[in-house]
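Student: Sequence first, predicted model second:
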Amino acid sequence: MSNKRIKPAFSIALLYPKYWSVWLGFGLLAFFVNILPYRLLLSFGRAIGKFGMRFGQKRVRIATRNLELAFPEKNQDEINAIVVENFKNTGLALIETGIAWFWPTWRFKRLMTYQNMEQLDTFEQEGKGVLVCFVHALNLEISARAFGVVGKHGHGVYRPHSNPAYDFIQYRGRTQNGNTVIDRRNLKEMIRVLRKGERLFYLPDHDYGHNKSVFVPFFAVKEACTTTGPSILAYPSHCAIITGSGFRNASGTYEIILDDSMHEIYPKKDMTAAAALLNKSLEKVILRGLDQWMWLHKRFKSMPDHSKTNERYL
C-alpha cells in the first residue's frame, strides 16, 4: 500500500449536500481562527471544554478513573482539578486543530519554541532514521506541524476518516510544510522510510489491545497494555529513538522538546524490556503537561486476563 493510494482526491461528489455540514464546520473554524486574536481563541476554546463537561459525564468518569489508577497518591480534590483542566484543554484542542491546519506559516511559527533539535541534524547527516515517539497530547496537531515549519518534516502514521469530505480536509491539514503520512497498516513502508534515514512520528502511549502488546508498568499501574510497535520498527531499521513533547506553556507558547535518543540503550531484541524503558520516558514526557494529555481515553482497559478487560473501569 503506497501513500498515493491513501491521498484523498477531490471530486464533485464531495460537494453533495450530505457533506455540506463538514465544509461549513471547517469553513467557520478556519474563518474564526484567522480573524480572532490568539488570546481570545485560547479563552474561547477552554470555555467550550468546560461547557462540554456537563454533557460528557462518561468521559469525566474515565478521566477521573485513569488519574486515580495512575496517581494513587493524589487526593480527590487534586484529581478533580486536573480533570477540569483536561476538559478545558480538550475544548481548546478544536481551536488548536484549526490553528495547525489553517494558520499561515508566518503566524504559526511565532508560537513555537524548540529544544534539543540539533540531534535531528546529526542523524540526518549520518543517514540514520529517527523514530520520534510523541504522546497523545490534546494539541498534537500543533506539534506535528511544528516540525514541518522548521524543515524537520517527517511521516505521520495516518488513519483515514470514514467521512470523505472530512478525510480530504484532514489529509491536507496534516501534510502542510512538507509532512507526509503513511497508512497505519503499512508497516513495510514505515520500516522503509526509517531505513532511508527519514523521520517517522509514532504514538506508543495508548492501549491498543492485546495484539502485538505486552504488559509493563505505566505510572502506578504495574500491568499496563503497551504496544510493541516501536520494537517492531526499530529492530530492522536500526533507527534512533527519541521521545518528545509539544505542550503549551503558561504564556501560550508551544514548547517542542526532544529528549536525547535512547537507541544505544534500547533493548530491541527484548520487547518487554523495551516497552518498559519507553514507558518510563513517556511518563516524564506526560508530566511536562499533565492536564494536556488525553486522559479521556481508557488507557488501562486491557488486562493480561482477557476475561477481565475493562474491570478497572467498573
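Tutor: Thanks, I have it.
Student: from here on, contacts and neighbour counts on C-alpha atoms
Tutor: Fine.
Student: tell me the contacts of the closest residue to Glu85 other than its chain neighbours?
Tutor: Of all residues not flanking Glu85 in the chain, Asp291 sits nearest, at 5.9 Å (CA to CA, 6 or more residues apart in numbering). Residues in contact with Asp291 (CA atoms under 8 Å, 6 or more residues apart in numbering) are Ile82, Val83, Glu85, Asn86, Asn89.
Student: Out of those residues, which sit inside helices?
Tutor: Ile82, Val83, Glu85, Asn86, Asn89 (DSSP state H).
Student: Compare those residues and tell me which has the most neighbours.
Tutor: Asn89 (27 neighbours; other CA atoms under 10 Å).
Student: Does it touch Leu138 like I think?
Tutor: Yes. Asn89 lies in contact with Leu138 (CA atoms under 8 Å); the separation is 6.9 Å.
Student: any residues in contact with both of those two?
Tutor: Taking CA under 8 Å, 6+ apart as the contact rule, Asn89 and Leu138 both touch Gln292.
Student: now, among the contacts of Asp291, which is nearest to Ile99?
Tutor: Nearest to Ile99 out of those is Asn89 (CA to CA; 14.4 Å).
Student: now the closest one: how far from Ile48?
Tutor: Here Asn89 is placed at a distance of 9 Å from Ile48 (CA to CA, to the nearest Å).
Student: Could you do Trp106 as well?
Tutor: From Trp106 to Ile48 the distance is 27 Å (CA to CA).
Student: another one to put next to it:
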Amino acid sequence: MGKKRRQRPTDPRDPRLWPTRVGLALFWLIGQLPWDLLLSLGRGVGHLAWRVAGGRRRVTLTNLRLCFPELDEGERERMARQVFLSTGEAIIEMAGSFHNQRVDLGQRLTVKGMEHIDAARADGQGALLLGMHFNSIDVGSRLLGKILDFSVVYRPNDNPLLDRLITDGRGAWVKHSVDRNDLRRMIKLLRQGEILWYAPDQDYGTEHAVFVPFFGVPAATITATSRLAKMGRARVIPCAHYRLPGGRYEIEFGEPLADFPSGDDEADTSRINRTIEHFVRKHPEQYLWVHKRFKHQPEGRRSPY
C-alpha cells in the first residue's frame, strides 16, 4: 500500500499553521509602509522572483509565446520580466490594501464607463461584472468598493488562515463574498438588482467548460457566465482594473454585452474570451500570466506546460 496522504490542516489552531501565522504578522507590518514604498518593495520582490521562481517563469514565457506569437523571443522575455515586476507589486500591494486604512486610494483612482453601471441601476437591473484576473485584483476590490456596493464570487482557500485573511481583507470593501459553487445565491443577488463581480478567465478544468480561443489558443472556459446572466436577468458589464504610473489606478467598465446570452453556450463563451482579451491587450504585463491558463487541452493535444 502507498503512503497515506496527510490531510491539510483545517483548524486555525493547528500547530502546522504557525509558519503561516508568522508570515501573516510580517505581512501586516509590511502593510503599514507608505504606499509608494510598498510598490517599490513589490518591484524588488518581482526582480527576486524572476531569478528564483523558475517554474512560474517558464509558465509565463510559455503563455506569452502562445498568446503573442508576433513578438520575438527578446520582446517576450522583456514582457515576462514586466509581468514579474507587476506581480511583485501586487503581492506587496495586497498587504497595504488589507492592512493600511490610512491611505485614501480614492484620490489615486480614475474611473471610466461609470455610465454603464448607472444605466443598469436606473433600470433596476442586476449587473454581472465580467471580472478579469489582473494581478491588481485585491487592491482592485478595495478601489471598486469606493464607488460601488458589490459582491464578489471567490474560491475558498485551502489554508484556513489565508482564507480568513482574504475574506476579511476583501470583506471591508464588499457586501458579500459568495462561494463559486453557490449558484443559487448568485442568482438571488442578481435578481435583487445587486452588482456581482465574477471572473471566468482561469482554467477550472473541463467540467461545465468548453474549449474556445483565448488569444487564439484553445482554453477550457466555464460556461456559467451565460447561465448566470440568463437566470439572474442581469446585464453583463466588463470590469477591468489597471495600475498606472505614479501609484495611480484606473477602473474601466465596458459597454454591456448586447444580446447576451444568445442561447449558444460556445458562442457566448467565445465572446467572453474575446472581450477579456480586448482589455488584457491594453496592459498585458498586468495580467496573471503566471497561471497555467492552457493546462487542459482538447483530446489529442498535449498541455503546453
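Tutor: Yep, it's here. Note that the structure is a prediction, hence the values are computed from the model and not measured.
Student: what TM-score do we get after superposing?
Tutor: TM-score for the superposed chains, counting by TM-score structural alignment, normalised by the length of the second structure: 0.90, backed by 295 aligned residues with a CA RMSD of 1.8 Å.
Student: ok, back up a step: mind telling me what the residue nearest to Glu85 of the first structure corresponds to in the second structure?
Tutor: Using TM-score structural alignment, the equivalent of Asp291 of the first structure in the second structure is Glu285.
Student: Also Thr227 of the first structure?
Tutor: In the second structure, Thr227 of the first structure lands on Ile222 (TM-score structural alignment).
Student: residues contacting its match?
Tutor: With CA under 8 Å, 6+ apart, Ile222 of the second structure has these contacts: Pro200, Tyr204, Thr206, Glu207, His208, Ala209, Val210, Thr269.
Student: Let's see which of the residues you listed end up in strands.
Tutor: Of the positions in the contacts of Ile222 of the second structure, Ala209, Val210 sit in strands, assigned by DSSP state E.
Student: Which one of the contacts of Ile222 of the second structure is nearest to Glu252 of the second structure?
Tutor: Checking the contacts of Ile222 of the second structure against Glu252 of the second structure by CA to CA gives Pro200 as the nearest, at 17.7 Å.
Student: Just give the number of residues close to the closest one.
Tutor: Close neighbours of Pro200 of the second structure, defined as other CA under 10 Å, add up to 19.
Student: Give me the nearest residue to it, chain neighbours excluded.
Tutor: Once flanking residues are discounted, Pro200 of the second structure sits nearest to Ile222: 6.4 Å by CA to CA, 6+ apart.
Student: For Trp197 of the second structure, see how far away the one you found is.
Tutor: Going from Ile222 of the second structure to Trp197 of the second structure by CA to CA gives 15 Å.
Student: center of the second structure, which residue is that?
Tutor: The geometric centre of the second structure, computed from its C-alpha atoms, lies nearest to His133 (CA atoms, centre = their mean), at 2.7 Å.
Student: list the contacts for the alignment partner in the first structure of that one?
Tutor: Using TM-score structural alignment, the partner of His133 of the second structure in the first structure is His136. Neighbouring residues of His136 of the first structure by CA under 8 Å, 6+ apart: Leu203, Asp205, His206, Trp293, Met294.
Student: And His136 of the first structure, how far from Phe55 of the first structure?
Tutor: Per CA to CA, His136 of the first structure is found 23 Å from Phe55 of the first structure.
Student: Look at Trp106 and Ile48 of the first structure and report which has more neighbours.
Tutor: Ile48 (19 against 9).
Student: In which helix or strand does that one reside?
Tutor: helix 38-52 (DSSP states H and E).
Student: For that helix, what is the distance to the chain centroid?
Tutor: The chain centre lies 20 Å from the centre of helix 38-52 of the first structure; the measure is CA atoms, centre = their mean, to the nearest Å.
Student: Quick one: the residues in the second structure that that helix pairs up with.
Tutor: Using TM-score structural alignment, helix 38-52 of the first structure lines up with residues 35-49 of the second structure.
Student: Show me the strands in the stretch 51-200 of the second structure, by range?
Tutor: Taking DSSP state E, counting those that start in this stretch, the strands of the stretch 51-200 of the second structure run over residues 109-112, 126-130, 151-154, 177-179, 195-198.
Student: want to throw those into a markdown table with mean neighbour count and distance to Ile251 of the second structure?
Tutor: Formatted as a markdown table, those follow (neighbours: other CA atoms under 10 Å; distance: least, CA to CA, whole Å):
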| stretch | mean neighbour count | distance to Ile251 of the second structure |
| --- | --- | --- |
| strand 109-112 | 15 | 5 |
| strand 126-130 | 27 | 12 |
| strand 151-154 | 21 | 16 |
| strand 177-179 | 18 | 20 |
| strand 195-198 | 26 | 13 |
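Student: quick one: which of those is nearest Pro261 of the second structure?
Tutor: That would be strand 126-130 among these, by CA to CA, at 12.2 Å.
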